[in-house]
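In: Below is the structure, and that's it, no one-letter string:
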């Protein structure tokens, strides 16, 4: 296969050419992801489905809406980006998720689950309201059906009458499993193109006259009774969809025929497709979870090309929580489809009765922890910062008003790297700040995480969050977790304030300033909500100059609170600046690249500190 080859329209290719293309694209996916890392198993499972979609739909005009979007690599290869796939998830390169600014073929942003049907329905309604002519199709995985938003979208889409196709890519669930040989035979007959076309013609003829419509209703009732006795009930049909399936998701010929029919139906259609996650790469088929999101690996064996560089915050959290749970039977762990990612695999094995994976349902998880806390348990919900955003209403209504003691371990806080805008954990300091009674702790090292987790579980009342980054600790590995804030270095010329793993960076800045004869006081915040301003204000009384370094968006961050507290105290600062991730969204790239982009690396913070030193002179 020509690795850099770009593809044109697939509308005219033959079935044999489509099968050969699928084989080539599957190898291309393996080759690219083995170099760049990324979502392998999900993309391998959707190769034939993606090719079939591109044979039927013109995605430059028709709207193909991905759910989550981690299965979009083949789509990108087929829409003018194949030659750039080696830049996948690299700084300035191709994003790992759909991105409209990257291509007109990407209908919308997609990085979180369960959103596709609602988005697609909105597009279909816009098409009808504006009198435009394009088709809409939503592609979601069975895992997305663990999220309530998916059902909200399905419920309205099925009743809307809007022509749109929802494809359920089922690679794990057993939805509407057929019972017995007769039922399986009837299911196959219902999916034959001849039957589908005949059914559509019959419907149009019978609806042409009032007697025909009456006869159609009577026959329909009889047919539904027979079908109900032989075929399992489809909740999708009850919602208003014309249900088709389940069908082989690796039969590109059959999928193409069914999609062509589905795209002509005057109403909502749900196509249930059965696929194998990791299809065509034995290591991924055998261990699809391990190859869902993976770093660079060896194509021959599937072994990772580079090992882990030490213990991660997630792993330390899982170890510490097990130790706490051994001593306190009230402690339970909750996760939202991220058991391995949040470090809870061993907890689940050791305490299966005290471990709860709720699926992709963060809202439910937060409210469930409210019930657990209300009745005397100590629930610990481990969740990525970007997904924690979904539980904001529940935090206020179900947790905070009643001041319930629930612990939220916010993983992937700060910049997360190559997953980009949809996954950076930059907003939790701002939205958690607005919740009355909330406490937020921010460890800067693994040992501080151990101490702060114990503090959160046993020594703080009400809701408490412990936020920590993806990966492991950096040059700062000490433990100064006592108190709400601590001074790591005394100084007289400028006050440097930070929290989390930026601590090591800020200490390096202080070292560089010292070589210039500038004495910097370094204050590390152990707690960012409520903000401990007293030690900072005391330092500012000495230095009169301030630099805050924070790995979050500027709006609602600790820097704003420090400046407000200084103003309220009537402090007249000679110079002050807040260095953050700004007010917008940060793209994908490595953590060092993104910190440099945001001005949070040593060199940038050093220059900013020198600028602050010039103010007022």
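Out: Perfect, I can see it now. If you're wondering where the values come from, they're calculated on a predicted model, not measured in any experiment.

In: from here on, contacts and neighbour counts on C-alpha atoms
Out: Will do.

In: Show me where the stretch 51-200 of the chain has its helices.
Out: Using DSSP state H, counting those that start in this stretch, the helices of the stretch 51-200 of the chain run over 73-76, 116-130, 148-160, 180-190, 193-206.

In: could you say what helices and strands the first one packs with?
Out: The elements that helix 73-76 packs onto, with contact taken as 3 or more Cα pairs under 8 Å, 6 or more residues apart in numbering; DSSP states H and E, are helix 15-36, helix 47-56.

In: what residues does it touch?
Out: Under the contact criterion Cα atoms under 8 Å, 6 or more residues apart in numbering, helix 73-76 has outside partners 25, 29, 43, 47, 50, 51, 82, 96.

In: Rebuild the residues you listed as a markdown table, extending it with distance to residue 368 and neighbour count.
Out: As requested, the contacts of helix 73-76 are exported to a markdown table (distance: Cα to Cα, whole Å; neighbours: other Cα atoms under 10 Å):
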| residue | distance to residue 368 | neighbour count |
| --- | --- | --- |
| 25 | 43 | 23 |
| 29 | 39 | 21 |
| 43 | 33 | 25 |
| 47 | 37 | 29 |
| 50 | 37 | 23 |
| 51 | 41 | 25 |
| 82 | 44 | 23 |
| 96 | 32 | 25 |
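
In: Take this one as well and set it beside the first:
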């Protein structure tokens, strides 16, 4: 049976207009259908399940009170928007949720006029709301409401407070801040703000008369039962009539209505892969990920060294810090969704004689570039950054691909960056990084299963030789970064079958370029670099510049990701699409050699040798 037969009320409410016409007594049944639909759909594809199960009644109330899309509804963070997608005609598309070519896991302007911002990095919606409300006042559209749903710990981020500071001082900007308070980010929310919200929830109306929001100039409504649609509608209608900045404090339960999520105190099934809807668990035990390996290695290192401390930004388990936090709770700090604070706090920990390890998603680390540059690197402080989900991440799409770090961090003076190719090298490089005292260090890890170790034939000046052709000229040197080593070895095998001599070497440390690498590269006719970061401004670019400075004639061909926002799709598919498969690499090498048999002294670019070209015998 299809959606219409199994979820008849949901099938009837395919637009906000249809929802507003639905009798109020049907809303509990509709909420039940939505939860059943989400559990079935998200368990089949993977996605953010727990946050959306807690958003059902609140989203219904928002869509019934506000006239979307004339009124504007913003989600912070955007992974709370699944119910919103259902109520704006996208139920049938959920079979392709987060699949290649399918529905995005976040609001998407390409999908619907109801999605105004593609908000997946937290704590930004109130700033968007501030600007929109100002624009509507200046253009005379003051009847169009601006509503920001701020939840899943986004209120712990600094940008939220910058926006609150501005909004509270501007009564002419009637932004409605719906605080979706489920007491959690990924894990339970920590800090003084979380404690203050607890006081408001337990103290009731007497405490609500004066609080941090009213002191900042907001009206305050709440706390409200986030699963009582009628109560929510009444409060939201009142908020709209006030004509001033308002905080509507709503209490919800993450994972509401789904036993496995409500029973999972660790993360309430915040984000899941493909799981059994009856249990919320995968059918088979997952293989160890790079994150798991890092967590194990860091825990061991912390056991050996009392100066090792760790920080993260609301991502304790997803970045692998759970084991160390359990063993050494006073040495692990979750600062909330506050990457900038995390980095500068780490700088001060280093000033105090400790060695901080800051574990962040690569895409979120970009939010604190200034702090890395001016607060850590300028002071030459020994802080180690471990960037999880570096490179292509897959189903989370353009905002979550960790593809910018190499290009951005290459501009930081004194920073050293490494990319382990296998679990053994992860432990080895982590120890080298935390043993460095002259400035910041970075390790980048992919979102992938950690494969088997790849032994080196030899190590020369810190460079691991993984493969060298025998009895053939050294035609091509392939320099893969980190987890692209297996692909490089496959490409080498294909090239050797066609008579091309190949060396494959793992630089281990990518930035700054190893001083021994230019001379090593000069022994070959062509050098190919492989990186799952931008091909411009990353490792390949740095190597080419270094070779030019040494007046070396071997051309460098950097292969990597284009400077573009890549869609959501499986990691391997996107790597292949960007020319980072074994076959594409071999094709590129052969075409480059055939087109320029007498290679001049210059740097080739990926566009000079199309990745999709056929082989030249």
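Out: Here it is on my side, so go on. What you see is a predicted model, and the numbers here were worked out from it, not measured in a lab.

In: Could you get me the TM-score between them?
Out: Remark: TM-score between the superposed chains equals 0.88 [TM-score structural alignment, normalised by the length of structure 1]; 570 aligned residues with a Cα RMSD of 2.1 Å.

In: Highest mean neighbour count out of the helices of the stretch 51-200 of structure 1?
Out: Most buried of those, by mean neighbour count (mean count of other Cα atoms under 10 Å): helix 73-76, with a mean of 25.

In: For the counterpart of residue 530 of structure 1 in structure 2, which residues are in contact?
Out: Using TM-score structural alignment, the partner of residue 530 of structure 1 in structure 2 is residue 512. By Cα under 8 Å, 6+ apart, the residues touching residue 512 of structure 2 are 410, 414, 415, 416, 417, 542.

In: center of structure 1, which residue is that?
Out: Geometric centre of structure 1, nearest residue: residue 112, 4.2 Å, by Cα atoms, centre = their mean.

In: circling back to that earlier point, give me whichever of the helices and strands packed on helix 73-76 of structure 1 is most buried.
Out: Note that of those, helix 47-56 is the most buried (mean count of other Cα under 10 Å), with a mean of 24.

In: Can you work out which other helices and strands pack against it?
Out: Other elements packing on helix 47-56 of structure 1 under the criterion 3+ Cα pairs under 8 Å, 6+ apart are helix 15-36, helix 73-76, helix 252-262.

In: what's the average distance of that helix to structure 2?
Out: Taking mean Cα distance after the TM-score superposition for structure 1, the mean distance separating helix 47-56 of structure 1 from the aligned residues in structure 2 is 1.0 Å.

In: okay, the angle between that helix and helix 252-262?
Out: 50 degrees (axes from the mean of the first three to the mean of the last three Cα atoms, to 10 degrees).

In: hmm, back to that, would you mind telling me which of the helices and strands packed on helix 47-56 of structure 1 is nearest residue 478 of structure 1?
Out: Nearest to residue 478 of structure 1, of all the helices and strands packed on helix 47-56 of structure 1, is helix 15-36, at 33.3 Å by Cα to Cα.

In: got the angle for the closest one vs helix 252-262?
Out: Helix 15-36 of structure 1 runs at 110 degrees relative to helix 252-262, counting by the same axes, to 10 degrees.

In: What span of structure 2 is helix 15-36 of structure 1 aligned with?
Out: So helix 15-36 of structure 1 sits over residues 24-45 in structure 2, by TM-score structural alignment.

In: again, but for stretch 581-597 of structure 1
Out: Going by TM-score structural alignment, stretch 581-597 of structure 1 sits over residues 561-577 in structure 2.

In: roughly how far is that stretch from the heart of the chain?
Out: Relative to the centre of its chain, stretch 561-577 of structure 2 is centred 15 Å away, using Cα atoms, centre = their mean, to the nearest Å.

In: Is the residue nearest to the centre of structure 1 in contact with residue 421, as I believe?
Out: No - applying Cα atoms under 8 Å as the test, residue 112 of structure 1 and residue 421 come out as separate, 11.0 Å apart.
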